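Undergrad: Pasting the sequence and the predicted model now:
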Amino acid sequence: MKLSLSKTLTLLLLLVVQLSLAQEQTISGTVSDASGQPVPGVNIIVKGTTTGTQTDFDGNYTIKSSEGDVLVFSYLGLKTQEIVVGTSNTIDVTMLEDTESLDEVIITAVGIKRKPDEITTAYENLKADEITSANNPDAVQSLAGKVSGLQINTTSAGVTPNTEIILRGVKSITGNNTALVVIDNVISTATILSNLDPEVIESINVLKGPNGAALYGSRGGNGVIVVTTKKGTNEQGQMRIGLTSSVTIEDIAFLPETQDRYGKGYWGEVDAFDQGSWGPEYDGSLQPVGLPYPTQSDFPVSPYEHIEDNILPFFTNGVTFQNTLTISSGDQDGYLTLSANKRRTEGVIPDDEYNKDFFSLNAGKTLGKISVSGIARYTNEKQNTASAYNGNGGGNNVYEQLLQAPGNVIVQDFSSGDNGDHWTAFGDSPYWIIKNSRRNLRQQIIDLSGEVNYQFNDNINSLVRGNVVNSSYDFIDYNNAYTAPYTITGDGRDFQSTLQLQSGNSRRIYVDFLTNFNYQLTEDISLKSLIGFNFTEGKSYLLDTQGDQLTIPGLYTASNISSGIVIQDVRSIERGNAIFANVDLGYKDFLFLNLTARNEWNSRLQSITSDISDISFFYPSVSAAFIPTKAFPEIKSKVLHKMKVSAGYVKVGNIGALNRHDLFDIGGQALGFPYSGLNSFVAPTSTSASNIQPEFVTTYEGNINLEFLNINGSPRITLDASASFYTNDNQILNTSVSNSTGVTQSIINVGETETDAYEIDLGITPIRTDNFRWSANVGYASQKTIVNKVTDQSAQVSIDNFGGPARFAVEGQEFPVILGSAYERDEEGRVVLNQDGSPRVASGTKILGKTTPDYILNFGTELTYKGFTFRATADYRTGHVYYSNVYNDLTLQGRSFITAENGRGNFIFPNSTIIGSGVTNTTVLTGPSYGGPTPYAEYQSFVQSPQFGGVDENFVLDATAFKLREVALSYDVPTRFLEKSFVQALSVGFSGRNLLTILPKENRGYDDPEVGGGIGVFAQNPPTRFYTMNINLTF
């Protein structure tokens, strides 16, 4: 009986399974939009299960389901549809536009969502694929060339280049001009954005105007970069795993062109020891090169002939490996995203390395009327590079030493790493520097955010949001000792070891309390507003120890320093409070008004004599937008689809020029102390006036947005234009004061600048078919800042902290300009000569040009064909200059083209005139003498004389440049090829960055004008380009 019952149950189970299998069927179909075009990437899920798929590039899909199941079709910007499976195996779906979804744009740090029509200031939004298409590991650099009015300036190169973000030009003479960065509704920094893995970014919204200052504080006056990261939202709760892996090869983009006529030597003679290229003309003979190493009697020899790009073999091909793993899930009530990124970089300088580990957790949950969310990010960086400045070689870095190599030197023949094995006795071998002069840096960043939101009803909600960022670092910067084993011409080389140890920590706390109101006051009038309170606190400390003469070579500790110890301990703090309000009124969806107000209290304004009213400042804004094509539909046509105009007034306070309060304001320890049990400190040399106030920037802005030729719901042509006018007065500057006050400078309010900024963006989509789409865009931006006033004591002030030519603010001139030595010229611009024929150097300094471009043009294009996507980005900037230290150095060493153009004898200065009595000249001029020991050496004497080498004007070059920023090609594998695998999506890509740079003829590859901010400082690496291959998998 038991056996019979068992058999019966088995038969029933088999019958149920058979029936289930019989009911399961393969459903296929095509998903298209309202215009009939296929929609790739649509998510299709069997409701209540984890079974799902995506449409391929042609909109086709295949999925297994049973009769009665519900298929859910979802896609961003289109309305989600649910369809019950019947008896048919084919289900075609037409998805309609979800206007509510398309129109939502996050525009503020407090998470306010506004439709594009409601926004009353100029902005530009970048999606994830625009940021990651070229696989740039630095999210800040990936913005270059993509937004009109936005400049990404590189201030230093190498494996970890430093960048700054400038929107609509520089406006403050000595204060902060960089745009504010906001990440997931919390104020952040460009450094943290650079460290953020670009793969976790969902979008970047660039607010060009200062309207966001009421919500962000005074730092928002320079524009805002609003970053939103991915949250893993998935209506069906399906878990997804994403893996992105890439490898990037880096090589030298270009090196300076050099003369190929004269080789190593001095005064026209071959000199084995000198680094100059002032020898005789190349003749191919064997000549001694470098030091007698390893003995003092054997000199290395090589053919006396030019070698093209002879320093190139020193560099290696850099390589970067980067992997990102993302696990995400979510439903209508919550989400979770976990991401891990590992990056390993080897630079083009041998032994230079950079390693970064990045982890992030982003989660949120809604529980009735309460929603909570939190973000945790951790970054760990390690950097090991040759020191930017080699203390033993007179402050020269690797690249500078290489540039001084004469054209006949075979650089790789001196690769032993010993300073005695070098081509010159007057500098350090770059192979020695990379092993003995290095910086080891470690940095950790912990970034924690949390938010609790309570929804009182459909109209009111309140939230509290908090953020804590803790950043700590330490580095060791060392230069090993070196003593030459011999003496050359009586000059020995004996350098002591040096060591710098520095550690620091900074912590920032940011808290928002907000209440939002959202009411439809009447059928035509809407109200969206908020009131809020903000608290910020920042603390930092720095401990720096420097000294020389290490007792034990290779032991890099403070206790091993035996001489010249200097210790600096700096600790600072800042606190700020603010209350603010934002009101948005809308009328019939075609007229919008925005009002903001903010009052801040900040400790940077506080002095010994100040009270609470002295550290308070208030600033308001008002702006409006009007859409004529909605107000008067009859003006719409087949050509004009949409018109929007907006204008605004904003006043913002700026305290970026003021430092945090120094808790130990003693100016640092005096050199040579402690001594005999006594200590000594250097008094601060600057102080703030007791009534210091913020700078105030007043802005007027106007914008117009046009859409033309709307076909199937998408405009073929868009045109956006913006004009803004800034007045920055009450600027915070240093001014000289009497030494009797105990200080030499005082910080006061006095300067004023005016800035005009214009942007025009044109977007076109010439072709859009089922399989092929081509779009392109061109952006134009110009900014011009005029200095109206500097100080009462001076009409100019330097913004650089070094000697020689520098950037200045000069009354009545554009800002900034380069001031330096120049020639005296007549009314026709010709150089005035002295009676002996030598050029006359003008007294004092002259304006040599401005360092900001007249305008910048951005170019972008995108072509898609089935699964292939091609993107390219380029830009062109012109109308500015920069000072080239590289050109100066190459010229003084006899390597630049100009040193060989006229031979090496006497010459007459070109385009010049002698101002005299007008007596007829009967003497044939052959050129003046500059003190060279032979006629052949006269040109070297001239180049190295104050009449040329000491004249800054000679080394100021046109900074015009065209750059092909990015080129990327990717392919999305159709999902039909992945049906039998566990892979849901697969794409592969190839990209290049900085592939082409076109410079003016006078800049023979000396520098990338973009690096250095107009003053081409040393401590740089040569420009590089990048080639990347990547693969993206979704499981």
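TA: Sure, I can see it. Numbering: from 1, shown residues only.

Undergrad: From here on, just use CA atoms for contacts and neighbour counts.
TA: Fine.

Undergrad: List the buried residues of stretch 734-750.
TA: Neighbour counts over stretch 734-750 (16 or more other C-alpha atoms under 10 Å) mark 734-735, 744-750 as buried.

Undergrad: Just the closest of these to residue 169, please.
TA: Distance to residue 169 across the buried residues of stretch 734-750 (C-alpha to C-alpha) is lowest for residue 750, with 20.6 Å.

Undergrad: you'd agree the closest one is up against residue 730?
TA: Yes - with contact defined as C-alpha atoms under 8 Å, residue 750 counts as touching residue 730 (5.2 Å).

Undergrad: Going along the chain, name the helices of the stretch 401-550 of the chain.
TA: Applying DSSP state H, counting those that start in this stretch to the stretch 401-550 of the chain gives helices spanning 430-436.

Undergrad: likewise the chain?
TA: Counting by DSSP state H, one finds helices in the chain at the ranges 2-23, 99-103, 128-132, 190-195, 213-216, 398-403, 430-436, 628-631, 885-892, 938-943.

Undergrad: Any idea which of these gets closest to residue 334?
TA: Among the helices of the chain, helix 99-103 comes nearest to residue 334, with 18.4 Å by C-alpha to C-alpha.

Undergrad: Quick check: buried residues in the closest one?
TA: With the criterion 16+ other C-alpha under 10 Å, helix 99-103 contains no buried residue.

Undergrad: wait, residue 302 sits on residue 282?
TA: No - if you go by C-alpha under 8 Å, residue 302 and residue 282 don't touch, sitting 12.0 Å apart.

Undergrad: Show me the strands in the stretch 251-400 of the chain, by range?
TA: 286-288, 301-303, 318-331, 334-346, 353-367, 370-386 (DSSP state E, counting those that start in this stretch).

Undergrad: What residues of the second one count as buried?
TA: If you call a residue buried by 16+ other C-alpha under 10 Å, then strand 301-303 has these buried ones: 302-303.

Undergrad: For it, enumerate the helices and strands it packs against.
TA: Secondary-structure packing of strand 301-303 (3 or more C-alpha pairs under 8 Å, 6 or more residues apart in numbering; DSSP states H and E): strand 286-288.

Undergrad: what about versus this one:
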Amino acid sequence: MRKLLPRVNPHRSVHILFLVLCLLFGTQVLAQSTVQVQGTIIDSTGEPLPGVNVVIKGTAVGTVSDLDGKYTLNVPSDAVLVFSFVGFISQEIPVNNQTVINLTLAEDTSDLDEFVVVGYGLQRKSDLTGAISSIKSEEINRLPVSNVTQSLQGRVSGVQVTSNSGAPGAGTTIRIRGVGTLNNSSPLFVVDGMLLDDIDFLNPNDVESMEVLKDASATAIYGSRGANGVVIVTTKGGSFDTKGKINIDAFTGVQQVAKKIDLVNGRQFAELANELEQNVGNQPIYDVNDYGVGTDWQDQIFRNAPVSSVNLGASGGNANTSYNLSVNYFNQKGVVKESEFERLTLRLNNQYKLGEAVTFGHNFSFIYFNQQNEPGVVGNAYRAYPIFNPRNPDGTFTNTAPVGNPVAQFEYNSNNQTNDYRSVGNFFMDVKFLKDFTFRSNFGLDLSFRDGKNFTPVFFVSPTQQNPENSISVNTGRARNILWENTVNYNKEWDDHRINLLGGVTTQSFYQESLGGGRRNLPGEDPSLWYLNAGELTSQTNSNSAGDWAMLSFLFRANYVYKDKFLVTGTFRRDGSSRFGRENRFGNFPSIALGYRLIEEGFLQNQNFLSNLKIRGSWGIIGNDKIAFYEGRPVVTGNTNAVFGVNEELIYGATLTRLANPFIQWEETITSNLGLEFGFFDDRLTGELDYYYRRTNDILVGVPIPSYVGASNNPIVNAASVENKGIDLSLNWREQKGDFGYNFGIVASTVNNSVLDIGEGNEAIFGGAVGISGLLGSRTIVGESIGHYFGYKTAGVFQNEEQLANTPKRGPERVGDLIFEDTNGDGVVNNNDRVILGSPIPDLIFGFNLGFDYKGFDFGADFNGTVGNEIYNSKKQVRFNTYNFETSFLDRWTGEGTSNEEPRVTNGGHNYEVSDRFIEKGSFLRLRNIQIGYSFPTVALDRFKVQNFRLYLSGTNLFTLTKYSGYTPEIGGGNVLGTGYDSGLYPIARTVNIGISANF
């Protein structure tokens, strides 16, 4: 530098020297305050995010993450890094001299460019005009469950999910916006384009997203199949040009009965049993001093049971092929002994490119189920006397009459196995042509085969619990569901316009058949002999039945968007079903919907308070044909034999046993929906509010006919009408502040169900539990909800003879019995005094969730519940003999003034009529799941070639706040005319799990 200085103009030398000194000083300072930051960026599932922008705030200096989500950048030590990626929430992280900054970016679920799955395609969330709720894989996988539908519980507004049982592998009952028919009210399920009646086979780890379609704008594209709502399931797939990766998800845990029923102990039972005998004029039969606590039969049948799941997946792709392969093994032993469920699932989701225009692929799963069914011990454990021990001193089983010994049932009645083999999936081909057109052909299959075997050995416990001849029964069933759909899609954008047109034709056929047989007196009890041929030929029984039906449909949908502001959707589907006669085979189902995005208006552009505002409305007609295969056809039954002629020969014959009505037609559901979508504070607070009205006309119901006609059924006619109306609300708050993020969400739905018409005469339809006099406990009439409880209202207990003499009676009551109200005031209590006692349909369904994450830690909790529904405790009502007692019997009437609610101890009779004595509040609040996890730093995992590793601890059904005395306030079941009856359900389990999730 000294050699260069003389060349400089002397007049400028001072200035140049000053400049050089400043540069040298500045460089030294910069060197001291600059650090190299590196790290890995992943999404909420642990997958690396390539292409994330990492920029020094306030500058254009930055970099992007590579295919493994890694980045490196030299930055000032006091800089702030901005991480941003399309579809994810941006984050700002102060460097503060850190050299490693790893980050998890959360998906921006409110992003207006996000696409959601709709019927036969995808649509921008901002363009939706229908009521659609979505739940993603990260929410689904948080719940360690066997049935993926349980993931919807308390997470989606307008949807009620109820477990049918706590038994391993048990299904659920799903109601979307109430019950709109007197027939099957289950929704349609669509898995990767395959239309199904259930998704019990699905491995939850395979699910990418679930969309629930609730109004006509969303469901009308499915026509008659969408009357009860639609649940669309999209399974995970690979991506083209993506590095291969392997993921492992596994958990193991222990289950225990969440709640036991309060039953009396041995001494208390003896006291009540003696009192019962005295009340009917007999002498006491037990010396209460001989009994103490006795046997808790619930402890004899329940156990702590393990549950586990292991899932291995691989995905990736090259330029022309993408793949996703997964294998899952799930095993759940029941909290009731001798019950178990295991499932093995293999899934193959692949796509292949043939040039730029043609793509074809498949989404297929192969499933094996094995289920051992407990031998019906729950009811016997509830009723068995606590004064008995399970076994006699010599080791033999105790005679526990009048019910069977539950422990002996495990020994002799547990050889009951069912195996299911099922394959569900589809092949598809997409062809792009004429620039804006896409043709898709989709061929779907659902093939299933079931076999079951039940062997009962020779045994003797008591005269009422014995089997003098061993027996074997075998049953098989097979079903076939074939779908073929061909659609053409036109998609065009220009200037301020966006249009999408869809048209197509679909056909679907169903077939099912069952075959069963049995024999007795096998030569031994070894499993090698458990075949029909080993039994006596003369004891042979058999059965065989089948059914089939088919549909042909034409569909069309148009979506139009103008200036991202005005939205229009029109849908039309024409369905033909073989369940109906030729004259009424086809039905037409249109819908129209409008949307207006006010947030695009100019007066809302320059403000920071409101980030989204859209109103939408829809109207449409949807059909329903969910009656049994054979309801639309006459049925002839064979083996109707008689002896005729002089020689008295046996003549084999057949007769018409089921009449058909060729004039029945589609049920029609007219729905309307008005919705509001909103977002505040840059969509940190988002929500939707919907009002819906749903009316179903021409409901298919059976009409009673005289018995002399000779038919075994009530012919089906179009007669009834039902309406449902209510409000759906969902709110979500989510915010990320540096390393700390938190969220809170709530869903709530009201349901107002009312029957408008039942047909000619408007005669009531009865169902449900049977009272002591044979009266059914559920009634459906015009002006009230479907399947409400109907019986006597109690007004206390008769305290003395004077009150008994001066109070209207049903007869022959005695002092200490229940008083039934004379509701019509005619001075007599009879069937005309029965009134509505409540409804199994809740007034409010709700759920809420909360969570937070900080660096590697995360926490989440989910709650759900109902308000305003009642449960009928029918197991307490059924007493045709002396059984064990619930502890509520201890508060019985024993003399004047002792009780005005619980009557004297009796078996059967007046006190066991259908009445509000057996009605209990069904409202509840349940901690559905709670989970805490930790994701290890990626820097620590790099040496093991692991992209992410998460360890978590979770609890399911840890507590339930309810006044109901049974095992669970969740009472599922498919019969809409008689729901809410607890006759002794398999109890729900409380579960604690530990699990891992890792990607390689």
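TA: That came through fine. Since the model is a prediction, treat every value here as computed from it, not as a measurement.

Undergrad: Leaving out chain neighbours, which residue sits closest to residue 201 of the second structure?
TA: Spatially, and ignoring its direct neighbours in sequence, residue 201 of the second structure is nearest to residue 367 (6.8 Å; C-alpha to C-alpha, 6 or more residues apart in numbering).

Undergrad: got it, and residue 685 of the first structure?
TA: Nearest residue to residue 685 of the first structure, sequence neighbours excluded (C-alpha to C-alpha, 6+ apart): residue 743, at 4.6 Å.

Undergrad: List the residues that contact the one you found.
TA: By C-alpha atoms under 8 Å, 6 or more residues apart in numbering, the contact set of residue 743 of the first structure is 684-687, 737.

Undergrad: rerun at 7 Å
TA: The neighbours of residue 743 of the first structure, taking C-alpha atoms under 7 Å, 6 or more residues apart in numbering as the test, are 684-686.

Undergrad: Select from these the one having the most neighbours.
TA: Counting neighbours by other C-alpha atoms under 10 Å, residue 686 comes out on top of the contacts of residue 743 of the first structure with 17 neighbours.

Undergrad: Map it across to the second structure for me.
TA: Aligned by TM-score structural alignment, residue 686 of the first structure pairs with residue 658 of the second structure.

Undergrad: repeat for residue 577 of the first structure
TA: Alignment note: residue 577 of the first structure maps to residue 552 in the second structure; criterion TM-score structural alignment.

Undergrad: isn't that match right up against residue 574?
TA: No - using C-alpha atoms under 7 Å, residue 552 of the second structure is not in contact with residue 574, being 8.3 Å away.

Undergrad: about what we covered before: winner for burial among the helices of the first structure?
TA: helix 213-216 (a mean of 27; mean count of other C-alpha atoms under 10 Å).

Undergrad: distance from it to the second structure after superposition?
TA: In the superposition against the second structure, helix 213-216 of the first structure averages 3.1 Å from its aligned positions (mean C-alpha distance after the TM-score superposition for the first structure).

Undergrad: Can you list the helices and strands that that helix packs against?
TA: Packing partners of helix 213-216 of the first structure (3 or more C-alpha pairs under 7 Å, 6 or more residues apart in numbering; DSSP states H and E): strand 591-602.

Undergrad: out of the contacts of residue 743 of the first structure, who's nearest residue 151 of the first structure?
TA: Lowest distance from residue 151 of the first structure to the contacts of residue 743 of the first structure (C-alpha to C-alpha) belongs to residue 686, with 32.3 Å.

Undergrad: Give me the distance between the residue nearest to the closest one when sequence neighbours are not counted and residue 640 of the first structure.
TA: Leaving aside its chain neighbours, residue 686 of the first structure sits nearest to residue 745 (4.7 Å; criterion: C-alpha to C-alpha, 6+ apart). The spacing between residue 745 of the first structure and residue 640 of the first structure, counted by C-alpha to C-alpha, to the nearest Å, is 59 Å.

Undergrad: What count of nearby residues applies to residue 685 of the second structure?
TA: Residues near residue 685 of the second structure, counting by other C-alpha under 10 Å: 21.

Undergrad: That one matches what in the first structure?
TA: Per TM-score structural alignment, residue 685 of the second structure is aligned with residue 717.

Undergrad: From what I see, that match and residue 764 are in contact.
TA: Yes - the criterion here is C-alpha under 7 Å, and residue 717 of the first structure meets it with residue 764 at 4.5 Å.

Undergrad: Provide the count of other residues in contact range of residue 229 of the first structure.
TA: Residue 229 of the first structure, neighbours per other C-alpha under 10 Å, totals 19.

Undergrad: quick one, what contacts it?
TA: 184, 200-203.

Undergrad: try it again with 6 Å
TA: 200-202 (C-alpha atoms under 6 Å, 6 or more residues apart in numbering).

Undergrad: where do the strands sit along the stretch 1-150 of the second structure?
TA: Counting by DSSP E, counting those that start in this stretch, the strands of the stretch 1-150 of the second structure are 34-42, 53-56, 62-64, 70-76, 80-84, 91-94, 103-104, 115-118, 121-124, 132-136.

Undergrad: Need those in JSON lines (columns: mean neighbour count and distance to residue 887 of the second structure).
TA: Formatted as JSON lines, the strands of the stretch 1-150 of the second structure follow (neighbours: other C-alpha atoms under 10 Å; distance: least, C-alpha to C-alpha, whole Å):
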{"stretch": "strand 34-42", "mean neighbour count": "20", "distance to residue 887 of the second structure": "55"}
{"stretch": "strand 53-56", "mean neighbour count": "21", "distance to residue 887 of the second structure": "66"}
{"stretch": "strand 62-64", "mean neighbour count": "18", "distance to residue 887 of the second structure": "68"}
{"stretch": "strand 70-76", "mean neighbour count": "19", "distance to residue 887 of the second structure": "64"}
{"stretch": "strand 80-84", "mean neighbour count": "20", "distance to residue 887 of the second structure": "62"}
{"stretch": "strand 91-94", "mean neighbour count": "18", "distance to residue 887 of the second structure": "58"}
{"stretch": "strand 103-104", "mean neighbour count": "22", "distance to residue 887 of the second structure": "53"}
{"stretch": "strand 115-118", "mean neighbour count": "19", "distance to residue 887 of the second structure": "52"}
{"stretch": "strand 121-124", "mean neighbour count": "13", "distance to residue 887 of the second structure": "56"}
{"stretch": "strand 132-136", "mean neighbour count": "18", "distance to residue 887 of the second structure": "43"}
